[in-house]
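# For reference, the sequence and a predicted model appear below.
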Amino acid sequence: MTSSPSTPSPDDGLSRAELAAKYGLTVSGARPGLFEYVRQLWGRRHFILAFSQAKLTAQYSQAKLGQLWQVATPLLNAAVYFFIFGLLLGARKGIPHEIYVPFLVTGVFVFTFTQSSVMAGVRAISGNLGLVRALHFPRASLPISFALQQLQQLLFSMIVLVLIMVGFGIFPTWSWLLVLPALALQFVFNMGLALIFARMGSKTPDLAQLMPFVMRTWMYASGVMFSIPAMLADKEDVPGWVGDVLQWNPASIYMDLIRFAMIDDYGSSYLPPHVWIFAVGWAVLLGAVGFVYFWKAEERYGRG
């Protein structure tokens, strides 16, 4: 008994690429186009906000003081810096004594915003692999939500900062409204950094152990505890471009803008020239570069 020859398939001879094109198949988890990726992120905006709020609530859930640690931690850091730098090392040089505490606390709160965004971004993918592997969603949702979490935490701290300002005789004026665009620009900048370090941390988890040293060095170079122009004024052996680099670094720029907005005696003489142009430039540059850099590796997150 002989078997009849099988009927040839119309797909015989087609390559896998041709078969996929014929039947409208796509690679599972393939990276979408840039504009499509933005559209998907916008569609997940409610998830991003809810995830950031849940992380913020859970952050201190095991501590007895709970959410009070959101402001207690930077306040304690500011107290330590005041004792070491303000009293022992004389870092108040060039800053009127009556505004040094508001100057210092503002710097600590604003720099902590950037520092926490970077540290959270490093672990955004590597620390949430279960979620990344279980669900399909734009992976940029995670570092963006962590940056948003740190913004919400800063807003709680700003309430305490206002009380400190009033306690030192600094009352709200119209210039305080400048805080809003300054924080918006800093958030975009922080988000870009979080996206960059989220991609780097996804392949190199040990980066999370290195970053505290990098951030501490950045903090000491950004004028958190002292005025950069005042500290370099009598140092003739330091080239002038060093002071420019220190003042134009983004952490210093955003701190100075908020100090300028909120502290009456912190005038424009403390600011580098074209400070708003640099603030916008840093935000646009890091925001765009960070987003594209993260998107380029979208299909590799959670694999391997």
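Okay, I see it.
# When you work out contacts or count neighbours from here on, use the C-alpha atoms and nothing else.
Will do.
# how distant is the helix or strand harbouring residue 104 from the center of its chain?
For residue 104, the host element (DSSP states H and E) is helix 100-122. Centroid displacement of helix 100-122 relative to its chain, using Cα atoms, centre = their mean, to the nearest Å, is 10 Å.
# which one's the longest helix in this structure?
helix 141-167 (DSSP state H).
# Which other helices and strands does it contact?
helix 45-59, helix 69-81, helix 100-122, helix 179-203 (3 or more Cα pairs under 8 Å, 6 or more residues apart in numbering; DSSP states H and E).
# Break down the stretch 201-304 of the chain into its strands, ranges please.
Here the stretch 201-304 of the chain has no strands by DSSP state E, counting those that start in this stretch.
# just the helices in it please.
Counting by DSSP state H, counting those that start in this stretch, one finds helices in the stretch 201-304 of the chain at the ranges 207-220, 228-232, 240-248, 250-262, 275-296.
# right, so of these, which gets closest to residue 47?
Across the helices of the stretch 201-304 of the chain, residue 47 has its closest neighbour in helix 275-296 (18.4 Å, Cα to Cα).
# Just name the most buried of the helices of the stretch 201-304 of the chain.
helix 250-262 (a mean of 25; mean count of other Cα atoms under 10 Å).
# Report all helices and strands that the helix holding residue 104 contacts.
Under the contact rule (3+ Cα pairs under 8 Å, 6+ apart), helix 100-122 is packed against helix 69-81, helix 141-167, helix 179-203, helix 207-220, helix 250-262.
# Distance to residue 123 added to the ones you listed, as CSV?
Converted to CSV, the helices and strands packed on helix 100-122 look like this (distance: least, Cα to Cα, whole Å):
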stretch, distance to residue 123
helix 69-81, 20
helix 141-167, 9
helix 179-203, 6
helix 207-220, 7
helix 250-262, 21
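# Pasting the second one now:
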Amino acid sequence: MTDFGPDPTRIPEALTDEEAEALAARYGLDRVGVRPSLGSYLRDLWRYRHLAWSMAKGEFVSQHRDNYLGLLWAVINPIMLGVAYYLIFGVLLDLKRDVGNFIAFLTIGLFTFVFFSAALTSGSKALLGKVSMMRSLQFPRLLLPIVVVVSGFVSSIPAFLVLALIALATKEPVTWSWLLFPVALLVVAVMGLGMAMIVARVVHGARDLANVVPLFVRLLRYVSGVFFSIEARVAAIDDAPVWLGPLLEYQPGAVALTIVRQTLMSEMPLDWTTWAVAVGWAIFFLVTGFFVFWRAEGTYGRA
């Protein structure tokens, strides 16, 4: 009988582990559900940077496509919230007496905190809505919290530009410190990104904790001086412990707002101690968030 070659119906013998590994390496295949090495992970992040930007643009468009005013809501919402806060805390509670330019103080704190809090709340759910995508495609999962923070930052740019206009309208002098305004926003963004990485990992491991994040953000709003001067309020407390003021002033949320205010408000001159603390927090959260997220890379997308 003539041999016409191998029988296509014959089941080949199973490969050994060593042979399968060599075959995968030959064709550049990676095992699914396994955490990559740190160097490989960093290279993949850089290789997929264009995908991250495309996803961020898609996230940005999807957020505003159902609104007639679109991107204007990124400005309208914090302005309306600012008016409400001004009436409640500035007029009714008379907290405006603690700050000379309360309008600039309030709007800068509010607009900055809106972005900061959105990074936390959106970051906490960055993985939950992308389970199908993670099961279908191979890419660094860290791109997902990066995408929501970048998208939120781009959405907030019009609001940040309005802050400069409000500072001018309230007769804040334009000084060289204004040049640090985008730098301060970048520090806030890095800090928010690091925290988003951490909460994304935590919520993925225990999804019920997604309900706790908004509560944490609300608490942070009330202790970060969004609508009041921490220094003035602590000074008004009788027999306040000496550690209370520094504890409130140098926690992440407070320093994030303070460095932005110091760039635009003359009554709050630049304090390099505050900036050093803010940069320190940003680096701490970025590095910690990266390693916390990377260590669970092989688990994302599983049931």
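On my side now, so go ahead. Predicted, not measured: the structure shown is a model, and the values here were computed from it.
# where does the TM-score land?
Overlay of the two chains. TM-score (TM-score structural alignment, normalised by the length of structure 2): 0.89; 287 aligned residues with a Cα RMSD of 1.9 Å.
# Now for residue 152 of structure 1, how many residues are close by?
16 (other Cα atoms under 10 Å).
# who touches the counterpart of it in structure 2 in this structure?
Under the alignment by TM-score structural alignment, residue 152 of structure 1 pairs with residue 154 in structure 2. Applying Cα atoms under 8 Å, 6 or more residues apart in numbering, we find residue 154 of structure 2 in contact with residue 60.
# At the geometric centre of structure 1, which residue sits there?
residue 190 (2.5 Å; Cα atoms, centre = their mean).
# Now which residue in structure 2 aligns to that one?
Match for residue 190 of structure 1 (TM-score structural alignment): residue 192.
# now residue 176 of structure 1
Using TM-score structural alignment, residue 176 of structure 1 pairs with residue 178 in structure 2.
# Quick check: the spatially closest residue to its match that is not a sequence neighbour vs residue 108 of structure 2, distance?
Closest residue in space to residue 178 of structure 2, ignoring its immediate chain neighbours: residue 263 at 5.1 Å, by Cα to Cα, 6 or more residues apart in numbering. Distance of residue 263 of structure 2 to residue 108 of structure 2, computed by Cα to Cα, to the nearest Å: 10 Å.
# what does residue 273 of structure 2 give?
20 Å.
# Give me the more crowded residue out of these two.
Remark: of residue 273 of structure 2 and residue 108, residue 108 carries more neighbours, 28 against 10, as counted by other Cα under 10 Å.
# And the more buried one, what's its match in structure 1?
In structure 1, residue 108 of structure 2 lands on residue 106 (TM-score structural alignment).
# you'd agree that match is up against residue 259?
Yes: with contact defined as Cα atoms under 8 Å, residue 106 of structure 1 reaches residue 259; the gap is 6.6 Å.
# Distance to residue 118 of structure 1 added to the helices of the stretch 201-304 of structure 1, as JSON lines?
Formatted as JSON lines, the helices of the stretch 201-304 of structure 1 follow (distance: least, Cα to Cα, whole Å):
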{"stretch": "helix 207-220", "distance to residue 118 of structure 1": "8"}
{"stretch": "helix 228-232", "distance to residue 118 of structure 1": "23"}
{"stretch": "helix 240-248", "distance to residue 118 of structure 1": "19"}
{"stretch": "helix 250-262", "distance to residue 118 of structure 1": "12"}
{"stretch": "helix 275-296", "distance to residue 118 of structure 1": "12"}
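# So for residue 48 of structure 1, which of the ones you listed sits nearest?
So among the helices of the stretch 201-304 of structure 1, helix 275-296 is nearest, using Cα to Cα, at 15.5 Å.
# What sits closest to residue 287 of structure 2 if chain neighbours are left out?
residue 194 (7.2 Å).
# tell me, how many neighbours does that neighbour end up with?
If we define neighbours as other Cα under 10 Å, then residue 194 of structure 2 has 28 of them.
# Make sure it is actually in contact with residue 291.
No: in this structure, residue 194 of structure 2 is not within contact of residue 291 by Cα under 8 Å, at 10.0 Å.
# quick one: residue 233 of structure 1 and residue 26 of structure 1, what's the gap?
In terms of Cα to Cα, residue 233 of structure 1 sits 62 Å off from residue 26 of structure 1.
# show me the contacts for the aligned partner of residue 82 of structure 1 in structure 2.
Taking TM-score structural alignment, residue 82 of structure 1 has residue 86 as its aligned residue in structure 2. Residues in contact with residue 86 of structure 2 (Cα under 8 Å, 6+ apart) are 103, 106.
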